[in-house]
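Below are the sequence and a predicted model for it; my questions follow.
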Amino acid sequence: MSEETSPVPPMPELPPRAPSRRRRPFLSGLAVGLVVGGLAVGGVMALVNDSEPKDPATASSSPLPEATTEAPQETVEATPEEVFNEAPGAQDFTITLKTTSKQCFGSAGCNITVEPNLSYGGLLPLNPGKTYSITYEVLGSEDGAVIQTMELSDQTSLTFRSTTVSTASRGVKLTAKVTDIEEQG
């Protein structure tokens, strides 16, 4: 018996290409972008429509605004009132001392003259129309704490007197702290 074989079709030179799936993500992304864009435009249109008057007597049914002979009114924007720290406390200020002169006498200590350097760190600005009396202590003196007062006006103008103290030794470092704030008329 003789077997019949069917002829084998010739093989292509290149392997068959799988269908490209690159279009699907692109088309999906395009569709999502159009939907999101449409929603955004719809939201903006809704906001615009919400800002138009709801009163039927003043609402216009035509898409174009009616011509008027009146001059357009300027919109006056209300400027928000500036809020100030009406009751600043000692915790709102920091103070450092600047040495303006220092005269030491061997192991006997030093005479040191210092000036206050005040910084404000409150959350709200100080009222520029008010003057504040700021009491502070200079610490590290041979005779104990020295209490001084300075005045702050226009938020930046500081009036004070220099402080001269004697220290027990050359290595003493003077410090200061704010102890009280009073508002002046």
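Good, I have the coordinates.

When you work out contacts or count neighbours from here on, use the C-alpha atoms and nothing else.
Fine.

ok, now how distant is E151 from D92?
According to CA to CA, to the nearest Å, E151 stands 15 Å off from D92.

Comparison target, given below:
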Amino acid sequence: MTQPEFQPEPQAEPQPQPGTPDTGNTVPVARKRKPLIGWIVGGMVLVLLLCFGGCGALLATTNSGDKSDQGKAAASTAPTSPSTTSAATTAAAAPATTEPPVPTYETPTKNDFKLKVKTLSKQCFGSAGCNITYRINVTYTGTGLDPSKTYEVTYQVKGAEDPIINTFEATGDSASVQQEEMASIKRSGDKLTAVVTDVTEF
């Protein structure tokens, strides 16, 4: 069997006695105590706010750093207009390629050729003299011969018993001379020399 709930009878509030002045301190007033759970919830909210605030500041700093790095990278890779303008100006200022000037040649004279007689062999016959085999070596002292022209050079060999006159051809940087020539001298000690007497263009 369930027993009926027992509810205490409400106590009557004490009434002030007639003739007694109401000082206001005689009636006890119950103070309401704030529950502890309110403080706990408020503390947790404060802690969470502080944590989220710190994380937000950290993310903001990281994002700003990333943006600045991206900006630097973009600035370093992006071409600058002054460089392009400078390159264009340099290219425009470069002179156009021109053909090399055509070389000029002087007309050779007899003084531009130096000749030397090279003795190849000598055969002597006592008082009758000697026979000499020789070749002319040619040196050109001018600025250069025109390779498109050929010159005939006349020279004379001195020191032989009989005068010897011969020619060779010169063109560009070469001369066509005889490989061997013969001459007779009176004494074994005589020397042969050669000089150019004339230069004519073919």
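Here it is on my side, so go on. These figures come from a predicted structure and were not determined experimentally.

Now the TM-score, please.
Once the chains are laid over each other, their TM-score by TM-score structural alignment, normalised by the length of structure 1 reads 0.56; 118 aligned residues with a CA RMSD of 2.8 Å.

What is the neighbour count of the aligned partner of G89 of structure 1 in structure 2?
Under the alignment (TM-score structural alignment), G89 of structure 1 pairs with T109 in structure 2. Neighbour count of T109 of structure 2, defined by other CA atoms under 10 Å: 14.

How about the one 3 residues further on?
By the criterion of other CA under 10 Å, D112 of structure 2 has 15 neighbours.

G144 is in contact with that one, correct?
No: using CA atoms under 8 Å, D112 of structure 2 is not in contact with G144, being 9.9 Å away.

just to revisit the earlier point, ok, now which ones touch the match of G89 of structure 1?
T109 of structure 2 sits next to 198-199 when contact means CA atoms under 8 Å, 6 or more residues apart in numbering.

And T113 of structure 1? What does it align with in structure 2?
Mapped onto structure 2 by TM-score structural alignment, T113 of structure 1 lines up with T133.

Actually, K130 of structure 1.
Counting by TM-score structural alignment, K130 of structure 1 lines up with K149 in structure 2.

Is the residue nearest the centre of structure 2 in a helix, a strand, or coil?
By CA atoms, centre = their mean, the mean C-alpha position of structure 2 lies nearest to A87, the distance being 14.1 Å. The three-state label given to A87 of structure 2 by DSSP: H, G, I helix; E, B strand; the rest coil is helix.

so what's the nearest residue to the match of K130 of structure 1 once chain neighbours are set aside up against?
Closest residue to K149 of structure 2 apart from its sequence neighbours, by CA to CA, 6 or more residues apart in numbering: T171 at 6.1 Å. T171 of structure 2 sits next to 145-151 when contact means CA under 8 Å, 6+ apart.

same check, this time on Q156 of structure 2
Q156 of structure 2 neighbours (CA under 8 Å, 6+ apart): 163-166, 194-197.

so stretch 31-46 of structure 1 matches what in structure 2?
So stretch 31-46 of structure 1 is aligned with nothing, judged by TM-score structural alignment.

what about the strands in structure 2?
113-124, 130-140, 151-158, 164-171, 174-176, 181-185, 193-201 (DSSP state E).

So what's the gap between the longest helix belonging to structure 2 and the chain middle?
Ordering each helix of structure 2 by length in residues (DSSP state H) puts helix 36-77 first. Mean-position distance between helix 36-77 of structure 2 and its chain equals 48 Å (CA atoms, centre = their mean, to the nearest Å).

can you check stretch 132-149 of structure 1 too?
Its chain's C-alpha centre and that of stretch 132-149 of structure 1 lie 34 Å apart, by CA atoms, centre = their mean.

what about it, how long is it end to end?
End-to-end distance for stretch 132-149 of structure 1: 10 Å, by CA to CA.
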